[in-house]
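J.: Quick one: sequence plus predicted model below, questions after.
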Amino acid sequence: MSWDMRQQPKPGEEWSDLEAARYNITVKPQSLAEFFGVQILPDIPQSVEDICAVEDKEAATDDATYNTLHLMQLAQESAEGTHMAVDCFIAHLLQRMGFVEGRRLVLMGYPWQFDMVGRNTHAFTDVCLVDEKILPILLVRTDKRGCRLPGQTHILEMPLVAAAIAAFRETNDARHLRPRLDKITFPAIIMEFGTLPMFYKICISQQFWEVVSLSRTDLTTSMTVYCHYPQVDFRHLADGMMRLETRRELLRYMEAFRQLIMSGEMNAMFGCL
C-alpha cells in the first residue's frame, strides 16, 4: 500500500474539474427511462396542485399557495445572490411533495466530514434529507453564482461528489459492528437558476473512497455520475418554475425522483440500509 503525500486536502466546496480529472470522474446524461426507470413521468401529487393552478402569488386564493409561490419567486430572484431563499425554497418543496415521510428531516447547510489524502476535511450540502439517525438520503446543492447551461455545471457537480463521499463515510461509520457497505448510491439534486432541478445518482464504492481518503497510488479507480436534465423548452430554462407552462412538468420530474428514492430499487442501491 502506498500514498501520495504531496497532495493537500480540499474542502468539498473547492472541488472542481481538477478533482474530476485526478479521480477519473465523468458525468453521463441518461434518458428518462434509463435514469428514472419509467417511460412516462408520473403526475404531480395533490399536495402541489394548488401552485400549478395559478401563475403567481398575486393570483393565489389561500395563504399556503401564496407562501409557496412567494418563496419560489424569491428563489428565482436570488439565484445570483448570496442569501438563502433558494435553499429555503427547495427545502419547502421537498416537504410539500412528500419527500419528508416518517421520521425524516430536511436540514440546511449541513457539514459532512470526510478524509482526503489521509487528513480530515469537510463537504457541505446546501440542503439534505436525512433519516432519524441523521444519515443522508438525498443531497442538494443550489446555484447562487449566476446562470449556467445544463451540462456546464461542474462548479456544482464536483462539490456534490465530495458531499457523496462524505455521506459514504458517515453511513458506513454508523454501521458499527456490521460489515461496511461496498457501494452506496446517493440521489442528488442541483438547483440551477433558483428553481430548475437537475437530477443525479452518485455511486461511491469502497475502492473509490480509499483512493480519495488515503490517496492510495497502488489503486486505480474511476466513477461515472449519472444525471438527467429535464427536457423543457431551452429558451425558458432560466425561468425555471416561474413559467406556469413548465412548472407542472418540472414538478413531475420531482415526483418521479421521489418515487425512485422511495422505491425498493433505490433502497437496493443504498445497500438495503
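T.: Sure, I can see it. Residues are numbered from 1 along each chain as shown.
J.: contacts, neighbours, all on C-alpha from now
T.: Noted.
J.: Now name the helix or strand holding residue 123.
T.: Residue 123 is part of strand 119-130 when elements are defined by DSSP states H and E.
J.: So which elements touch that strand?
T.: helix 85-96, strand 105-116, strand 136-142, helix 154-173 (3 or more C-alpha pairs under 8 Å, 6 or more residues apart in numbering; DSSP states H and E).
J.: can you do 10 Å?
T.: With contacts defined as 3 or more C-alpha pairs under 10 Å, 6 or more residues apart in numbering; DSSP states H and E, strand 119-130 has these neighbours: helix 85-96, strand 105-116, strand 136-142, helix 154-173, strand 183-192, helix 206-214.
J.: Rebuild those as CSV, extending it with mean neighbour count and distance to residue 126.
T.: Rendered in CSV, the data for those read as follows (neighbours: other C-alpha atoms under 10 Å; distance: least, C-alpha to C-alpha, whole Å):
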stretch, mean neighbour count, distance to residue 126
helix 85-96, 21, 6
strand 105-116, 19, 5
strand 136-142, 25, 5
helix 154-173, 23, 10
strand 183-192, 24, 10
helix 206-214, 20, 22
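J.: what about those, which gets the closest to residue 27?
T.: Residue 27 lies closest, by C-alpha to C-alpha, to one member of the helices and strands packed on strand 119-130: helix 154-173, at 8.5 Å.
J.: Compute the inter-axis angle for that closest one and helix 206-214.
T.: Here the directions of helix 154-173 and helix 206-214 differ by 100 degrees (axes from the mean of the first three to the mean of the last three C-alpha atoms, to 10 degrees).
J.: next up, a second structure to put side by side with the first:
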Amino acid sequence: MKLISNLMISAAFLLLGSCKEKMETFTIPDGHVGMFGYGSLMSKNLIEIGLLDKAYDGPFLPAQLKGYKRSWTFAWPADLPTINVDGSYSKDFILMDGDTIFPKYLHYLNIREDPGTVINGVLYIVPVADLPTYDAWELGYERFDVTHLIQGYTIVGGPVFAYKALPDYTLEPNNDYTQNTVERAYVRILEDAFKYWGKDFEMEYNKSTEPFDPAILHETHKLVLTDPAMEKLEELKAGFKY
C-alpha cells in the first residue's frame, strides 16, 4: 500500500509539473494593461473598426476567467442617450406592426460573481492611453482587476481588466420586448467573434452563458439626438479613474 501511495504521489507531482509546463506567459509591455473581453470585445473587427479606428497587431488569445457567470443582465435605460461609434448620441427604438416602441431597457452581456464557474473570452493588451475610449464605450460598467482570475496563462508586467455592470445597471430581462430588448446588431458582433474563433469557442460560449428569451431579440433603429441630456452620462464618465 505504501508503494502504491508513493507511486500516486509521484504521479501527482509529474502531472502538476506537466500543467506548469503548459502554462503560457502573457507579457504586458510598459504603458499597457491587459484586457479580458467576454462580449463585444471578443470581436477583433469591433475593436479595430468600431472602437479604436486603427489596426490591432498585439497578442489576441482565447482565455478563461474563473469565478464569474456570463448573462444578459446589463440594462441600459432607454431614457439615457446612447453614444455611437461616430460620436453622436441617439435613442433606440424598435418597429412592431408599424408602431414605434421605445423599450425601457437595452440588454447586453454582463458578468457576475459565481464561485466554481468558468467563462471563455479573449485576452489582449490595451495602451493605457486608450483606456478612456474603452471606458466611454463601456459606460454603465465598472472596470476591475481580474489578473488573478485568468486561467491558462502566467500574467507578467501589469494588470488584466474586465468590465462588469454597476449595480444600477444590472437587471434580469423578462420576455416583454417593451421592457427589455436585445439588439440584433450586438448579436451580430458576437457572431463575428465566433467566425474568427471557430465552432469550439462558440460552443464553450453557449455552455457558459445564460440565454435570453428570443422574444426580446429585435432589430433596433436610432433616433439621433441633437441636444442629448448629458448630466447622467457625465456623472458615469466621472466614475472612471485612469
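T.: In hand now; what should we look at? Owing to the predicted nature of the structure, the values given are computational and were not obtained by experimental measurement.
J.: Please state their TM-score.
T.: Scored by TM-score structural alignment, normalised by the length of the second structure, the superposition of the two chains gives a TM-score of 0.27; 104 aligned residues with a C-alpha RMSD of 5.5 Å.
J.: one step back: make CSV out of the helices and strands packed on strand 119-130 of the first structure and add distance to residue 29 of the first structure.
T.: CSV is the format used below for these (distance: least, C-alpha to C-alpha, whole Å):
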stretch, distance to residue 29 of the first structure
helix 85-96, 22
strand 105-116, 27
strand 136-142, 18
helix 154-173, 13
strand 183-192, 14
helix 206-214, 21
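J.: Can you tell me which of those is nearest to residue 122 of the first structure?
T.: When those are compared for distance to residue 122 of the first structure using C-alpha to C-alpha, the nearest one is strand 105-116, at 4.3 Å.
J.: Report all helices and strands that the longest helix seen in the second structure contacts.
T.: Longest helix of the second structure, by residue count under DSSP state H: helix 2-22. Here helix 2-22 of the second structure touches strand 153-156, going by 3+ C-alpha pairs under 10 Å, 6+ apart.
J.: Show me what the strand it packs on is packed up against.
T.: helix 2-22, strand 24-27.
J.: Turn those into JSON lines, columns for distance to residue 180 of the second structure and mean neighbour count.
T.: Listed next are these as JSON lines, based on distance: least, C-alpha to C-alpha, whole Å; neighbours: other C-alpha atoms under 10 Å:
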{"stretch": "helix 2-22", "distance to residue 180 of the second structure": "43", "mean neighbour count": "11"}
{"stretch": "strand 24-27", "distance to residue 180 of the second structure": "38", "mean neighbour count": "15"}
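J.: Switch these over to TSV; also include distance to residue 160 of the second structure.
T.: Converted to TSV, those look like this (distance: least, C-alpha to C-alpha, whole Å):
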stretch	distance to residue 160 of the second structure
helix 2-22	20
strand 24-27	10
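J.: Distance-wise, check residue 63 of the second structure relative to residue 135 of the second structure.
T.: Counting by C-alpha to C-alpha, to the nearest Å, the gap between residue 63 of the second structure and residue 135 of the second structure amounts to 22 Å.
J.: circling back to that earlier point, between the strand holding residue 123 of the first structure and helix 154-173, how many degrees?
T.: Interaxial angle, strand 119-130 of the first structure versus helix 154-173 (the same axes, to 10 degrees): 90 degrees.
J.: Any idea which of the helices and strands packed on strand 153-156 of the second structure gets closest to residue 236 of the second structure?
T.: Taking C-alpha to C-alpha, strand 24-27 is the member of those nearest to residue 236 of the second structure, at 31.2 Å.
J.: helix/strand/coil for residue 191 of the second structure?
T.: With DSSP: H, G, I helix; E, B strand; the rest coil as the basis, residue 191 of the second structure sits in helix.
J.: That one and residue 203 touch, don't they?
T.: No: counting by C-alpha atoms under 10 Å, residue 203 is not a contact partner of residue 191 of the second structure; they are 12.0 Å apart.
J.: neighbour count winner among the two?
T.: residue 191 (16 against 11; other C-alpha atoms under 10 Å).
J.: Can you give me the distance of the more buried one to residue 44 of the second structure?
T.: Going from residue 191 of the second structure to residue 44 of the second structure by C-alpha to C-alpha gives 12 Å.
J.: Which stretches in the second structure count as strands?
T.: In the second structure, the strands defined using DSSP state E lie at 24-27, 32-37, 60-77, 82-83, 89-96, 99-101, 105-127, 141-145, 150-151, 153-156, 160-165, 180-183, 217-218, 221-224.
J.: So which elements touch the last one?
T.: Helices and strands touching strand 221-224 of the second structure, by 3+ C-alpha pairs under 10 Å, 6+ apart, are strand 82-83, strand 89-96.
J.: now do the fifth one
T.: The elements that strand 89-96 of the second structure packs onto, with contact taken as 3+ C-alpha pairs under 10 Å, 6+ apart, are strand 82-83, strand 99-101, strand 105-127, strand 180-183, strand 217-218, strand 221-224.
J.: Out of the helices and strands packed on strand 221-224 of the second structure, which is closest to residue 222 of the second structure?
T.: Proximity of those to residue 222 of the second structure was assessed by C-alpha to C-alpha; the nearest stretch is strand 89-96, lying at 4.7 Å.
J.: what angle do the closest one and strand 60-77 make?
T.: What separates the directions of strand 89-96 of the second structure and strand 60-77 is an angle of 80 degrees, with the same axes, to 10 degrees.
J.: my guess is residue 71 of the second structure contacts residue 110, does it?
T.: Yes: in this structure residue 71 of the second structure lies within contact range of residue 110 using C-alpha under 10 Å: 5.4 Å.
J.: which one of those two has more residues nearby?
T.: residue 110 (24 against 20).
J.: The more buried one and residue 76 of the second structure, how far apart?
T.: Remark: distance between residue 110 of the second structure and residue 76 of the second structure (C-alpha to C-alpha) = 12 Å.
J.: Residue 13 of the second structure too?
T.: From residue 13 of the second structure over to residue 76 of the second structure (counting by C-alpha to C-alpha), the distance is 49 Å.
J.: How about residue 112 of the second structure?
T.: Distance from residue 112 of the second structure to residue 76 of the second structure, by C-alpha to C-alpha: 17 Å.
J.: One more: residue 45 of the second structure?
T.: 23 Å.
J.: Which one's more surrounded, the two?
T.: When residue 45 of the second structure and residue 76 are compared for neighbours, residue 76 comes out ahead with 23 against 19, by other C-alpha under 10 Å.
J.: correct me, but that one touches residue 108?
T.: Yes: counting by C-alpha under 10 Å, residue 76 of the second structure does reach residue 108; the two are 8.0 Å apart.
J.: isn't residue 111 of the second structure right up against residue 70?
T.: Yes: look at residue 111 of the second structure against residue 70 with C-alpha under 10 Å: they come within range, at 4.5 Å.
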